[in-house]
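S.K.: would you be able to build a 3D model of this:
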Amino acid sequence: MASNFASSPSVILKGLRLQWGDLFTAASGEVNGKPTTPKFKAVGLMEPNSEAFNLAKNSMLAAARELWGPNAESVVAAIATNSKALRNGNGKLLDDGSVNPQFKDLFFISASNKSKPQIVAPRLHNGKFVVITEDGRGMVDGIDVTNELGYVLKAPYRGCYVNMKVQFVAGKSFKAPSGEMLPNQVYAKLEAVQFLRDGEAFGAGPTSAEGFGDEEVSQETVDANSLF
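M.R.: A predicted model of the protein is given here:
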């Protein structure tokens, strides 16, 4: 029997502005009045037609094509907004019906994972990734190397800029063990986050990382106008 899920290769989306991040402690939400499984989560903002947007869009479609073949674009266009990892920020409304200014005229990706993603520094230390702790310390092989780095290390916070490593997963509609019918979806699995640079903070607060670097990724161009 054919699989109900298909994935894209992992990709690195560069220069996203972190709008939300449950990066160090998994958080639980609520669906239809029932608590959801705690997950680590990141929401990243990106400019329309930016390199990050085009890569995310094409990778989302790649996962969809693996599952739905030539009908992928039509299926994705019909999927409910909250069941797509990549979304138009102008659909994020405040209680008064106006667009949330943090999302206005931008696109965003919502990615999550039950497993904790790696959170790493912008530079390697002696050829190894520096894992950032919640209190902003840098660890390599379990040893604190913060004072050896030569720059101020910071834990990612809301409003800063990050590189985000994700994998897109397309899933067909199916009936969950609870009896609930889950719709078609294309979600993003969060694998790692790399602090990039400071940004104006939002609000009051702040797996494998292999692959972070300056490599270029070429993807075919796809018209997204009908997808969002």
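
S.K.: use CA for all of it now, contacts and neighbours both
M.R.: Noted.

S.K.: if you go through the protein in chain order, where are the helices?
M.R.: Under the criterion DSSP state H, the chain carries helices at the ranges 51-68, 72-78.

S.K.: got the ones you listed as a markdown table, with distance to residue 167 columns?
M.R.: Converted to a markdown table, the helices of the chain look like this (distance: least, C-alpha to C-alpha, whole Å):
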| stretch | distance to residue 167 |
| --- | --- |
| helix 51-68 | 8 |
| helix 72-78 | 16 |
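
S.K.: run a quick neighbour tally on the closest residue to residue 88 other than its chain neighbours.
M.R.: Among residues not flanking residue 88 along the chain, residue 107 sits closest, at 4.6 Å (C-alpha to C-alpha, 6 or more residues apart in numbering). Other residues near residue 107 come to 21 when the count uses other C-alpha atoms under 10 Å.

S.K.: now do the same contact list for residue 107.
M.R.: Residue 107 sits next to 45, 46, 47, 48, 53, 86, 87, 88, 89, 90 when contact means C-alpha atoms under 8 Å, 6 or more residues apart in numbering.

S.K.: for comparison, sequence B:
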Amino acid sequence: MKVKLQNVRLAFPALFEAKTVNGEGAPAFGASFLIEPGNKALVKSINDAIDAVATEKWGAKAPAHLALMRKTDKVALHDGDLKAQYAGFAGMLFVSSRSAARPLVLDKDKSPLNAQDGRPYGGCYVNATVELWAQDNKYGKRVNAQLLGVQFFADGDSFGGGAVGSADDFDDLAQGAEEDALV
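M.R.: Now for the predicted structure:
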């Protein structure tokens, strides 16, 4: 089930190059999306989608499976306090997503972005789409999120770098200015 996350904060983006987590597993694209707990409409839509995906997979057993999965943090919506050591996570909720395929990455005007554009970056605000799906295999039961696409929405304080420099960071070195700077 596809879910749209609007005006959420981007963390741990691997949008242009697939990466491994702690050097383990197959490389994948991915990102986490920080959500204000007070954004009740978005939180409800995510939880409703989790419930629907679980019901489709497990039928009448879904409520029991979901109760255990939520208790053991095995659904796509997580408590940010579990990752409070990372900037921006404390007091928030987050959706963690991955994908084997490179996600669509767009600017505000829907034009494609690439890594050299410098956005989106960890700490900015984005709109994103994820596909929720139920896992039931040798690794256990979960409801996961596959990353489909990200659209840059607005600048925010960067998490650990990645922001683009500004012309305001530099002095004007027009004719004659360099002599003043050397004095």
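
S.K.: picking that back up, could you look over the helices of the first structure and pick the most buried one?
M.R.: Highest mean neighbour count of the helices of the first structure: helix 51-68, a mean of 22 (counted as mean count of other C-alpha atoms under 10 Å).

S.K.: tell me what it is packed against?
M.R.: strand 5-7, strand 11-27, helix 72-78, strand 86-88, strand 161-171, strand 185-197 (3 or more C-alpha pairs under 8 Å, 6 or more residues apart in numbering; DSSP states H and E).

S.K.: show me what contacts residue 30 of the first structure?
M.R.: Contacts of residue 30 of the first structure (C-alpha under 8 Å, 6+ apart): residue 36.

S.K.: distance check, it against residue 36 of the first structure.
M.R.: 5 Å (C-alpha to C-alpha, to the nearest Å).

S.K.: also residue 6 of the first structure?
M.R.: Taking C-alpha to C-alpha, one finds residue 6 of the first structure at 23 Å from residue 36 of the first structure.

S.K.: list the contacts for the closest residue to residue 83 of the first structure other than its chain neighbours?
M.R.: Leaving aside its sequence neighbours, residue 83 of the first structure sits nearest to residue 185 (C-alpha to C-alpha, 6+ apart; 4.9 Å). Listed by C-alpha under 8 Å, 6+ apart, the contact partners of residue 185 of the first structure are 76, 79, 80, 83, 84, 170, 171, 172, 173.

S.K.: repeat that for residue 77 of the second structure.
M.R.: With contacts defined as C-alpha under 8 Å, 6+ apart, residue 77 of the second structure is in contact with 46, 47, 93, 94, 95, 96.

S.K.: alignment lookup: the fourth one to the first structure.
M.R.: Structural correspondence for residue 94 of the second structure with respect to the first structure (TM-score structural alignment): residue 108.

S.K.: go ahead and confirm that match touches residue 90.
M.R.: No: in this structure residue 108 of the first structure lies outside contact range of residue 90 using C-alpha atoms under 8 Å: 9.9 Å.

S.K.: who's more crowded, these two?
M.R.: residue 108 (24 against 17).

S.K.: now do that one against residue 171 of the first structure, distance only.
M.R.: From residue 108 of the first structure to residue 171 of the first structure the distance is 20 Å (C-alpha to C-alpha).

S.K.: noted, bye for now.
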